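Enquirer: got a structure for you, letters missing:
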């Protein structure tokens, strides 16, 4: 008789040891975490609107579902990370990832390409360097406002973050790769055609009334945000162009004037921060959005626009030596882009930190497409009225 066969048969007849309750709970939790992580990374993720930059399309307190499938899920570039934490561990405020392992940018096949007017979630392009004590600020904009690099590094804790661990932003894609974008008196112009925001998009207006006895609750109910000025009959209204047309019909309104930065006025905070380009929030361009395979000349005209994309986003060594540009230690007169880029702007045009301040969004920074609102909470309302029921399951257009 085959003793080994008999022994295996005898062992297999023994009843398996039953898992303890603790072991069952541990297995269930591990399975749930793994499953949820896979869904979050490759399929769909929840996102919260923290600021008013997209009003009236999206409101502070809206909770969204963002699809990773539409544009193709991005394979994690920083794979070793704590589940469900983006870049910082809650409560202890330490890094929630280990950047000792970095994978190259790869994206699974998607259902569509990014289209103009899509509402897109992406990693903040200038979020590579972060001042931890002032995370609601921008390290590069701090320098443009007059703070020196030395003072920032001396007085604050500064860290760097990999692409997929930078802050998540949500904006509307105004121009795609290869488009020419400009702004004329507050109106976006794409490929020579005005691109107005219909039914959304906030602008600021100076409104003069012919009396100081005005029921502002009426205008607030229409959707305006109203601010006082030093004059008893003049106020600042924030609203959409279609609301302003209704406002002008009021017999109490004497005049309405949109507040715009005049053409030719230089704003150093506006991309590309070039004194030779007299650009501002409402008047800039034209700018060609880089496209994969597009070749640009390396000269004094183009480099303020494209140097950061070539050097930081595409990882090249780029420096100027005399009158020449050295690309990866070799003299170069042109550069061919390896990625597509996008121009993102908030609908609330005068209260939005967007591409007008920091330029292009590279394709490897794209997280996903905003689909619909699954919950909306008004933080300013009383407890019983906090949920905005009319916005639940509302699609995003």
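Expert: Sure, I can see it. Note that the structure is a prediction, hence the values are computed from the model and not measured.
Enquirer: CA atoms for contacts and neighbours, from now on please.
Expert: OK.
Enquirer: in this protein, which spans are helices?
Expert: 3-12, 21-42, 139-144, 149-155, 216-222, 241-247, 303-308, 355-358 (DSSP state H).
Enquirer: Most tightly packed of the ones you listed?
Expert: Ranked by mean neighbour count, the helices of the chain are led by helix 355-358 with a mean of 21 (mean count of other CA atoms under 10 Å).
Enquirer: Tell me the helices and strands packed up against that one.
Expert: strand 341-345 (3 or more CA pairs under 8 Å, 6 or more residues apart in numbering; DSSP states H and E).
Enquirer: Return the distance of the strand it packs on from the chain's centre.
Expert: For strand 341-345, the separation from the chain centroid amounts to 9 Å (computed by CA atoms, centre = their mean, to the nearest Å).
Enquirer: Pull out the buried positions in it.
Expert: 341, 342, 343, 344, 345 (16 or more other CA atoms under 10 Å).
Enquirer: Next up, a structure to set beside the first:
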């Protein structure tokens, strides 16, 4: 009798190397998909969001709140951003650039919440990169599309209403002390080296510092015997190498007195003239999806045709750091386009201090702290 179905011959077992390779490929694929669509790790590199977020905080950033973006630059090493780990070698090539779309999210960005995004203009690194490989930043979204923003004497106003100041908001102070203050004394006030700098001696011999402080920290310092006086530093940015945005307002606006400025939104119509082009011309050229945009003689030309009115094609946001005098943000590089939005920080999953000794490197009290 002939058997129709035969028992298959036993397959040759995989070698340990092939098993290891297959497991690694599977793990990297799953991790890449998870990182792209759900949650990505992000580290705080600068003190611009202190005291809400500290340098060395590692954040879990949700991609699903605002909707994940489909990849724009497909030719890059998995689980990298900009460079290969520990090197200056780019981890991508930009030979292929795909159109990017945003998947449905839970909601839109809200006014007043921290947001991770790709910076539209990196003032510290002029390297030209695709949108999805621009430097990650985290700031607070202080105004959304369609809002009118103004800062008067350090107080933020949105649509004419004073905004609630974030808890732990910092400003720059000039501190005059009897003598130079040692680092240990300053750490008692929860100040790291990023929070202060020694400026020299005043005419009366006082040691002069610039310090980025909360109102509570400033009040505490006033009460210690070695501090002679402490006042807000109104001249911190007088000689700044970073001009205020928009440049036409640099002579009349500053980081503490700014606006009024309208944040553009999808469908908003704008009359084209010299004044509006000075504010919105750059984003029309770079972020609105037009291939041929020129600004000549106070005129806007799209695909060779002069335009007298313009309708915006996407939403924009205005971002600021909580350490208001120690933050390069929208006051300096302008609006954040919606297609630059990455995600919402959820919580701190690790926090490491670069200045503490080995036994105190980990800030245990910050682990799993929610980001607000």
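Expert: Okay, I see it. These numbers come from a predicted model, not from an experiment.
Enquirer: what's the TM-score here?
Expert: With the length set by TM-score structural alignment, normalised by the length of the second structure, the two chains reach a TM-score of 0.88; 364 aligned residues with a CA RMSD of 2.8 Å.
Enquirer: that older thread, so for residue 324 of the first structure, which of the helices of the first structure sits nearest?
Expert: helix 303-308 (11.8 Å; CA to CA).
Enquirer: okay, the helices of the first structure in CSV with distance to residue 84 of the first structure next?
Expert: Below are the helices of the first structure laid out as CSV (distance: least, CA to CA, whole Å):
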stretch, distance to residue 84 of the first structure
helix 3-12, 41
helix 21-42, 7
helix 139-144, 26
helix 149-155, 30
helix 216-222, 39
helix 241-247, 40
helix 303-308, 31
helix 355-358, 28
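Enquirer: Out of those, the one nearest residue 284 of the first structure is which?
Expert: Short answer: helix 355-358, nearest of the helices of the first structure by CA to CA, at 8.6 Å.
Enquirer: Mean distance between that closest one and the second structure after superposition?
Expert: Its aligned residues in the second structure lie a mean 0.7 Å from helix 355-358 of the first structure after superposition (mean CA distance after the TM-score superposition for the first structure).
Enquirer: what's that helix in contact with?
Expert: Residues outside helix 355-358 of the first structure that contact it (CA atoms under 8 Å, 6 or more residues apart in numbering) are 125, 126, 269, 270, 271, 272, 281, 343, 344, 345, 361.
Enquirer: dump the residue contacts of the counterpart of residue 320 of the second structure in the first structure.
Expert: Here residue 320 of the second structure is matched to residue 345 in the first structure, going by TM-score structural alignment. Residue 345 of the first structure sits next to 171, 172, 173, 174, 352, 353, 354, 355, 356 when contact means CA under 8 Å, 6+ apart.
Enquirer: So what does residue 189 of the first structure match up with in the second structure?
Expert: In the second structure, residue 189 of the first structure lands on residue 157 (TM-score structural alignment).
Enquirer: right, and its match touches residue 142 too?
Expert: No - between residue 157 of the second structure and residue 142 there is no contact, the gap being 9.3 Å when judged by CA atoms under 8 Å.
Enquirer: Who has more neighbours out of these two?
Expert: residue 142 (23 against 20; other CA atoms under 10 Å).
Enquirer: For that one, give its distance to residue 156 of the second structure.
Expert: Look at residue 142 of the second structure and residue 156 of the second structure: by CA to CA, to the nearest Å, they are 8 Å apart.
Enquirer: just the strands in the stretch 1-150 of the second structure please.
Expert: 39-43, 57-62, 114-118, 136-143, 148-152 (DSSP state E, counting those that start in this stretch).
Enquirer: No further questions, thank you.
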